[in-house]
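[1] sequence isn't available, so here's the structure alone:
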C-alpha cells in the first residue's frame, strides 16, 4: 500500500468518526446542555472558542455589552474566583488577585490595604504631588512649541512613576527618561511572559538605564514582600489613574460646556496652586468628582470579565443548586459581570454613551440604582484597595492642570486619535467615545491635546 493510499484511508476513517462526533456535540450543546436555554450568541453555544475569538480581537467588553444582563454574583458567599485565575500566577504563587482562599485573601488585603488607605494617602501625598509637578512641567515644555501631546503616554508615565514610589520607594523616572519605558508596555499588556521578563530584568538590573535601581530606597511597601504582589500592585496602582485621566482629558476636550464648568470650579474654588491638595476644599469640588466618576463609568480601567464559579468548598454544593437571577447555574460553569457592559446599560444609565457628569449631581443617594450599578473598583471583599489613591491622584492632576493650563484637541488627524470610527462594528463606531481595548487592563491611545499656559501661573512650575 502506497503512502498516498495510507493517508487517504486515514482521512476517510477520521472523517467517518469526526463528522458524527461534531454533529453529536452540536446537537447536545443546542438541545441538552444545562445552559442550552440561556440567551446568548448562537456560536457561543457551539464552541468555547467563541470567547477566545473575542479576546483575540480585544473586544470582549463590547461583545458582552451587546449580550449582557446584570446578575448579582460578586457578593454571593457560594461563589469564588474562577480556576482560570491560576494562569495569572507568577511561579505558581498566588497573589491577592489570584488567590481563591478567602482567609488568605483577607490577610493579604489587610497587609496591602494599610499603605493605600485614606490616612496613608495623606502621608504619601507630597510624593504624589512631586510626580504631578513633573507631569505639569513636561506639559509646559511641550506647550512652548504648541506640540500636540499624547495624553495616554503622559498619564501612563505619571501613573507608574507614582506607584513606583509607593511600591518600591524609588524613582522609576518614566516621565523624564526613555530607557525604562518598556516597563509600561509590559505592565499594561498584562502578558505573563512579559511580566516574567520584566521581573528578571529588574532583579538583574538589565533595564537599559538602571538609575532608579541605584536610588536609595525609602522603604517601599514591597521591600521583603513577594514579587507577585509587587507586580500586581504596580499594574493595579498605575493603570486606573492613567486610564481615568486619559479618558477625562478626551471627554473634556470634546464637551466644551463640561470643560468650562470644571475649569470655573477649580479656578474659583482655589486661590493658588499651593492650595490644591487633599482636604475639604478639594472634596468640595463636586463637579470635579462628577467628571471623574463619569470617566470611570464610560472607560472603566479594567475591561476583563471577572469570572466566577461555584466554590468547591460550598457546603450546599450537590444539595441546593446555585441560582442566579432565577437561573440554575450548573457546577463548573464560568459566569461573570463585565464593567463596561454594566456601565453602559441604559436601564441604569440613560443615554449611556454620552459624557454627562450632571447625572452624578442629580442624585447623590447611594441606594438608587445608578449608584448601585456603578462599580469601577468592584464591590465586596475583593474590591480594589487602591480606590483612595486613584481618586486623589486624578483629582490633583486634573485640578492642577486646569489651574495652570487651557487645552484643546489637536487639529487634523491627530485630533481624531482615541475616538471611534464611523461605519465599523457596533461598539467602536462612536466618534465621541474614548476607545479602549480589552487586554485585561484597558488599552488605549490618545487623545492628542495642545496646551496653552494660563497667564503667568506657569511661572511657578519653572
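    That came through fine. Because the structure is a prediction, the values reported are computed rather than measured.

[2] C-alpha from now on. contacts and neighbour counts both.
    Fine.

[3] so when I look at residue 323, I'm seeing a strand, right?
    Yes. Counting by DSSP: H, G, I helix; E, B strand; the rest coil, one finds residue 323 located in a strand.

[4] and it, how many neighbours?
    Residue 323 has 11 neighbours, counted by other CA atoms under 10 Å.

[5] let me see the contact set for it.
    residue 329 (CA atoms under 8 Å, 6 or more residues apart in numbering).

[6] now it: how far from residue 284?
    Between residue 323 and residue 284 the computed distance is 43 Å (CA to CA, to the nearest Å).

[7] what's the answer for residue 195, then?
    Residue 195 is 40 Å from residue 284, by CA to CA.

[8] repeat that for residue 444.
    31 Å.

[9] for the helix or strand that contains residue 230, buried residues please.
    Here residue 230 sits within helix 227-254, counting by DSSP states H and E. Buried positions in helix 227-254, judged by neighbour count with 16 or more other CA atoms under 10 Å: 227-254.

[10] what helices or strands is it leaning on?
    helix 151-168, helix 182-189, helix 256-269, helix 286-298, helix 387-404, strand 405-409, strand 441-443 (3 or more CA pairs under 8 Å, 6 or more residues apart in numbering; DSSP states H and E).

[11] ok, and here's another one to check against it:
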C-alpha cells in the first residue's frame, strides 16, 4: 500500500489537532489573556491607572466600541457624561485620556518643535489612501515633511492672493442658485448646493481646474454624499482594522458600475481624475510650463524638501482626496448651519444686512479683510463654526518627549494635579469642548453676541476655545481658505440670496449634532436643510 504524500499527512495531522477540546483550550487561553490585560489596565501598575473614569472603559476598548459601533457614534456623549461626573481629565479607554479644560488645549496641541504624534487607535479608522497622507500620519517628523510643501499654499497671505478666484467661483454659484430657484420651485437640500461650490473651489486650487460640479444642471452628483457613505466605515475600521483589506472590493464594484452614481463619482475622481490631473501637473512642472492660476501640486513636484519617495501617485492621490474631503465639508456644513440659523431668526438676517449696509459693502466691493472687521458677521460665523464643529470626533495627541502637567479644579475634589506620562494619548473633542457651559453658557443656543464685547471687540479668549480647525502644529491646513470662503459666501448670500430664500419643513433638529461619523451627523431620518428660492 502506498504511503500518503507529505501534504496529505500534514492535513491529517491538522485534522487531529483541531478537535473540540483543543479549540476550547485556545478560546480559554484567549479569554484568560484578555482578562489578565484588563486587570493590568485598571491596576495601579498601569501608567494611566490613577486617572478617573469608568473602570470598564479603562479595562477594555469594548466599552468605547459599544457606544460607537452598537449605539452609532455616540461615545462623545458618554465622554461628556464622564466629565460631568469625574472632572476635567478622564480616562476613556486603556491608552487614552480626554480633557475638557480649554486652559490645557495649547499643551495638548502644542506648536513649534514640541513633538506630538497622532494616536494609532484613532488612525485605524482611516483606510487607503487617507492612511498614507499627512492627515493620516502618526509620526510628528514625517507629518512635518509631508505638510511643508503644501503649507505655504494655504497661508493667510496666499489666500488673499487667491481671493479674486474664490469671488469668481462664488458669483457663479450664487447666480446658479438664483437661476435654479427660478426654474425649480420645489425645495432642495441646500447642503448639496454648498458642497458643489466648496468642491469646485478646492479642486481648482489643488489641481488647476475644478471638478465642474457647478456646471451641471442640478446639485447631484456631488462630493458630500459619497464622502459620507465612506465615513460610515469609520468605527468598523477602527475596531476591526482587518476589514480594511476588503475595501478593494468596493473599488472593483465601483469600476464595474455596480454602485450608485455618487460612489462611482468619488471612485472615478480618486482612481482616474485626480491621478490624471496630478500627472498633467507633473508634466507641466517637468516642461517648465507656468499656469495662469497657481496649483498646489505644481509646487509639490518642484519641491526639494519632499523626497521623491513621497511623490508617488498613490500617496499624492491620497493627499488629493484628503484635500477634497476637508475642503468640501468643513466649510459647506458650516455655511449650512449658518443658513438655518439666519433664515430661522429674522432679527439675525436684519442685523447682518444693516451691518453690511452701514459698512458700505455690496456685492461689487466685498473683501475678506473688510468683512473680518464686522463684529456681528464675525460673531455669526464663529457661532456657526462652533455649532458645526468641523471634525466632531476627538483628536488625541501623544507627547513623545515630555510629560504634561495638568493643574486645575475638579468637581468635588477642588484643586487637582495630574502628570500625563509621555507616550500616552490625550485629546479634546469639538463636540464636547464647544458645549462646555463654563466657557459657552447656554451652549446649545445660537448666540452671535457671545463673540464680541459691548465695544464690538472680538473675544479672543473665546476664540482660543474653538476647535473647529484643531490647534497646534497639526492645525487644519485649510483654515485660512475656509475663513476666506465662509466670510465672502455668507456676506453675498445675505445681500443677494437670503432675502429670496425660505426654509421648508426644516427644524433645528436637522442641523443639531446627534452623533459622530468622524464629522457631526444630525438625527437619523433628517431630510436636510431644505429651502425654496423664489
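    In hand now; what should we look at? The model shown is predicted, which means the values in this text are computed figures rather than measured ones.

[12] returning to what we had before: more neighbours, residue 195 and residue 284 of the first structure?
    Set residue 195 of the first structure next to residue 284 and count neighbours by other CA under 10 Å: residue 195 wins out with 21 against 12.

[13] map residue 154 of the first structure onto the second structure.
    Alignment note (TM-score structural alignment): residue 154 of the first structure maps to residue 193 of the second structure.

[14] residues near that match, how many?
    23.

[15] who's in contact with the closest residue in space to it that isn't next to it in sequence?
    Among residues not flanking residue 193 of the second structure along the chain, residue 219 sits closest, at 5.4 Å (CA to CA, 6 or more residues apart in numbering). Contacts here follow CA under 8 Å, 6+ apart; on that basis residue 219 of the second structure touches 192, 193, 196, 213.

[16] distance check, the residue lying closest to the first one once chain neighbours are set aside against residue 60 of the second structure.
    So that's residue 192 of the second structure. Leaving aside its sequence neighbours, residue 192 of the second structure sits nearest to residue 219 (CA to CA, 6+ apart; 5.9 Å). Noted for residue 219 of the second structure: a distance of 44 Å to residue 60 of the second structure, by CA to CA.

[17] for residue 141 of the second structure, same thing?
    30 Å.

[18] more neighbours: which of the two?
    More crowded of residue 141 of the second structure and residue 60, by other CA under 10 Å: residue 60, with 21 against 14.

[19] so what corresponds to that one in the first structure?
    Per TM-score structural alignment, residue 60 of the second structure is aligned with residue 47.

[20] correct me, but residue 403 of the first structure touches residue 273?
    Yes. Shown here, residue 403 of the first structure and residue 273 form a contact pair, counting by CA atoms under 8 Å, at 6.8 Å.

[21] ok, the residue nearest to the spatial centre of the first structure - contacts?
    Residue closest to the average C-alpha location in the first structure (CA atoms, centre = their mean): residue 301, at 2.0 Å. Residues near residue 301 of the first structure by CA under 8 Å, 6+ apart: 239, 240, 243, 244, 376, 441, 442.

[22] alignment lookup: the fourth one to the second structure.
    This points to residue 244 of the first structure. So, by TM-score structural alignment, residue 244 of the first structure is matched to residue 334.

[23] so how far is residue 40 of the second structure from its match?
    43 Å.

[24] swap in residue 291 of the second structure?
    In terms of CA to CA, residue 291 of the second structure sits 60 Å off from residue 40 of the second structure.

[25] again with residue 321 of the second structure
    In terms of CA to CA, residue 321 of the second structure sits 41 Å off from residue 40 of the second structure.

[26] and what of residue 391 of the second structure?
    For residue 391 of the second structure, the distance to residue 40 of the second structure - CA to CA - is 33 Å.

[27] these two: which is more packed in?
    residue 391 (22 against 16).

[28] the more buried one and residue 515 touch, don't they?
    No. Contact between residue 391 of the second structure and residue 515 fails when scored by CA under 8 Å: they sit 11.7 Å apart.

[29] all strands of the stretch 51-200 of the first structure, in order?
    Assigned by DSSP state E, counting those that start in this stretch, the stretch 51-200 of the first structure shows strands spanning 79-81, 149-150.

[30] and those: which comes nearest residue 92 of the first structure?
    Among the strands of the stretch 51-200 of the first structure, strand 79-81 comes nearest to residue 92 of the first structure, with 16.2 Å by CA to CA.

[31] in stretch 302-311 of the first structure, what's buried?
    302, 303, 304, 305, 306, 307, 308, 309, 310, 311.

[32] tell me how far the ends of that stretch are from each other?
    Stretch 302-311 of the first structure: ends 24 Å apart by CA to CA.

[33] next one: the match of residue 154 of the first structure relative to residue 330 of the second structure, how far apart?
    14 Å.

[34] what does residue 90 of the second structure give?
    28 Å.

[35] and residue 174 of the second structure, by the same measure?
    Taken as CA to CA, the span from residue 174 of the second structure to residue 330 of the second structure is 19 Å.

[36] what do you get for residue 228 of the second structure?
    For residue 228 of the second structure, the distance to residue 330 of the second structure - CA to CA - is 13 Å.

[37] try residue 14 of the second structure
    Taking CA to CA, one finds residue 14 of the second structure at 54 Å from residue 330 of the second structure.

[38] alignment lookup: residue 463 of the second structure to the first structure.
    Residue 463 of the second structure maps onto residue 371 in the first structure, by TM-score structural alignment.

[39] give the buried residues for the helix or strand containing that match.
    Secondary structure assigned from DSSP H and E places residue 371 of the first structure in helix 369-373. Buried residues in helix 369-373 of the first structure, counted by 16+ other CA under 10 Å: 370, 373.

[40] what's the burial count for the equivalent of residue 181 of the first structure over in the second structure?
    Structural alignment places residue 181 of the first structure opposite residue 221 in the second structure (criterion: TM-score structural alignment). Counted with other CA under 10 Å, the neighbours of residue 221 of the second structure add up to 19.
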